[in-house]
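Enquirer: Provided below for reference: sequence and predicted model.
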Amino acid sequence: MSKSLNIPWILAIGWMATIFYLSHQPGEESGELSSIVAAVFSVIPLPEDQLHYLVRKGAHVFAYFLLAILFYSASRKWYVALVISVIYAMSDEFHQKFIPGRSGQISDVGIDSLGVILGVFTFAVFYRKKQSASSE
């Protein structure tokens, strides 16, 4: 296997490590990071608590959207990307139960899974378009 074939797997595992790092932050630190990001989006006319909530849940969708794309790119199989990413979402929420100020939420696994489904679908559409364009 050439080194270039390993890059997608390295990126996927590296993104898993990033998710783990962010999930390992105590609740107060995680909340501060969310507040900083929410401040960037403060031009959106929403109450601060709603904006903060949307930023946090949007981060879940984005993180697992990207994770699914990376695993799909590495494996070239949608079901591998789906299964690994959803299992990782479940393990991540379990992990958060042991972090001060954090709690594992089943609803967050659902939100993460939405990101996974969107990522798998998006990659599948672009991958098929690329394959059909290269076969013409």
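Expert: Nice, I can see it.
Enquirer: CA only for contacts and neighbour counts going forward, please
Expert: OK.
Enquirer: which residues touch residue 120?
Expert: 65, 68-69, 72, 78, 81-82 (Cα atoms under 8 Å, 6 or more residues apart in numbering).
Enquirer: Next one: it relative to residue 10, how far apart?
Expert: Distance from residue 120 to residue 10, counting by Cα to Cα, to the nearest Å: 18 Å.
Enquirer: re earlier: out of the contacts of residue 120, who's the most crowded?
Expert: For the contacts of residue 120, the largest neighbour count, defined by other Cα atoms under 10 Å, is 32 neighbours, found at residue 68.
Enquirer: Now do the same for that one: helix, strand or coil?
Expert: When the structure is reduced to helix, strand and coil (DSSP: H, G, I helix; E, B strand; the rest coil), residue 68 reads as helix.
Enquirer: before we move on, back to that, closest to residue 134 out of the contacts of residue 120?
Expert: Set against residue 134, the nearest of the contacts of residue 120 by Cα to Cα is residue 72 (19.2 Å).
Enquirer: dump the residue contacts of that closest one.
Expert: So, once contact is read as Cα under 8 Å, 6+ apart, residue 72 ends up touching 78, 80-81, 120, 123.
Enquirer: structure B:
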Amino acid sequence: MSSLIRDIKERVSIPGLVLVVLFISVIWGNSLVAGEGSGSLSAGVMEWVQGFLQSLGLPFAWVTNFLIRKAAHFTEYFILALLSSHAFDPKRSAGSEGIVAACVLCVLVSSIDETIQLFVPGRCGQVTDVLIDCSGAFIATFIRSAAVRWYRRREYGRSA
């Protein structure tokens, strides 16, 4: 039993896993907000972004509530994938196990997230949101994997 625990500790960062669980709680907590509250939050973000762009003299009408909501999905799962890929690969080995674990976790969390929304007044779960979530997760794991490989090559080159 102790060898199993030691093996898990070598492959998984416990503090990283705690961060992952906390971030999942934030994601699912946002899904529990009723449609009216969620809509007003994204409308507030939209107005802020539009005002910021306008103050810079840039076009701002293209920033819509729809765009803000979909960007939030992408960003949440981008961050979740970065956190989870680090938690499952704390030694930066760039092995496929950590990447696969992070991706599977993101797909499961996203699917549960959209299912939660089916039971919240004014919200609806959407398959397209799962696809957007998974896109954010895929891009994050790709970037992290590329960065780890670059870092390892750079470090290997120094020691040679």
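Expert: Yep, it's here. As the structure is a prediction and not an experimental result, all values here were calculated from the model.
Enquirer: Among the contacts of residue 72 of structure 1, name the ones in helices.
Expert: Taking DSSP state H, the ones among the contacts of residue 72 of structure 1 that sit in helices are 78, 80-81, 120, 123.
Enquirer: Aligned to residue 77 of structure 2, what sits in structure 1?
Expert: Residue 77 of structure 2 maps onto residue 64 in structure 1, with residues paired by TM-score structural alignment.
Enquirer: Secondary structure element holding its match?
Expert: If you go by DSSP states H and E, residue 64 of structure 1 is part of helix 48-75.
Enquirer: tell me the secondary structure for the aligned partner of residue 148 of structure 2 in structure 1?
Expert: Taking TM-score structural alignment as the alignment basis, one finds that residue 148 of structure 2 is matched in structure 1 by residue 127. Counting by three-state DSSP, the backbone at residue 127 of structure 1 sits in helix.
Enquirer: Which residues are in contact with residue 127 of structure 1?
Expert: Neighbouring residues of residue 127 of structure 1 by Cα under 8 Å, 6+ apart: there are none.
Enquirer: any idea how far it is from residue 96 of structure 1?
Expert: As judged by Cα to Cα, residue 127 of structure 1 and residue 96 of structure 1 stand 34 Å apart.
Enquirer: Likewise for residue 57 of structure 1?
Expert: From residue 57 of structure 1 across to residue 96 of structure 1, the span is 15 Å (Cα to Cα).
Enquirer: between those two, which one's more packed in?
Expert: For the pair residue 57 of structure 1 and residue 96, the greater number of neighbours falls to residue 96 (20 against 15), based on other Cα under 10 Å.
Enquirer: Next up, identify which helix or strand the alignment partner in structure 2 of residue 38 of structure 1 is on.
Expert: Structural alignment (TM-score structural alignment) places residue 38 of structure 1 against residue 46 in structure 2. Taking DSSP H and E as the criterion, residue 46 of structure 2 maps to helix 35-55.
Enquirer: How about residue 113 of structure 1?
Expert: Element membership of residue 113 of structure 1 [criterion: DSSP H and E] is helix 106-134.
Enquirer: Just give me the mean distance for that helix relative to structure 2.
Expert: If you overlay the two and look at helix 106-134 of structure 1, the average distance to its match in structure 2 is 1.1 Å (mean Cα distance after the TM-score superposition for structure 1).
Enquirer: so that helix versus helix 48-75, what angle?
Expert: An angle of 50 degrees separates the directions of helix 106-134 of structure 1 and helix 48-75 when computed by axes from the mean of the first three to the mean of the last three Cα atoms, to 10 degrees.
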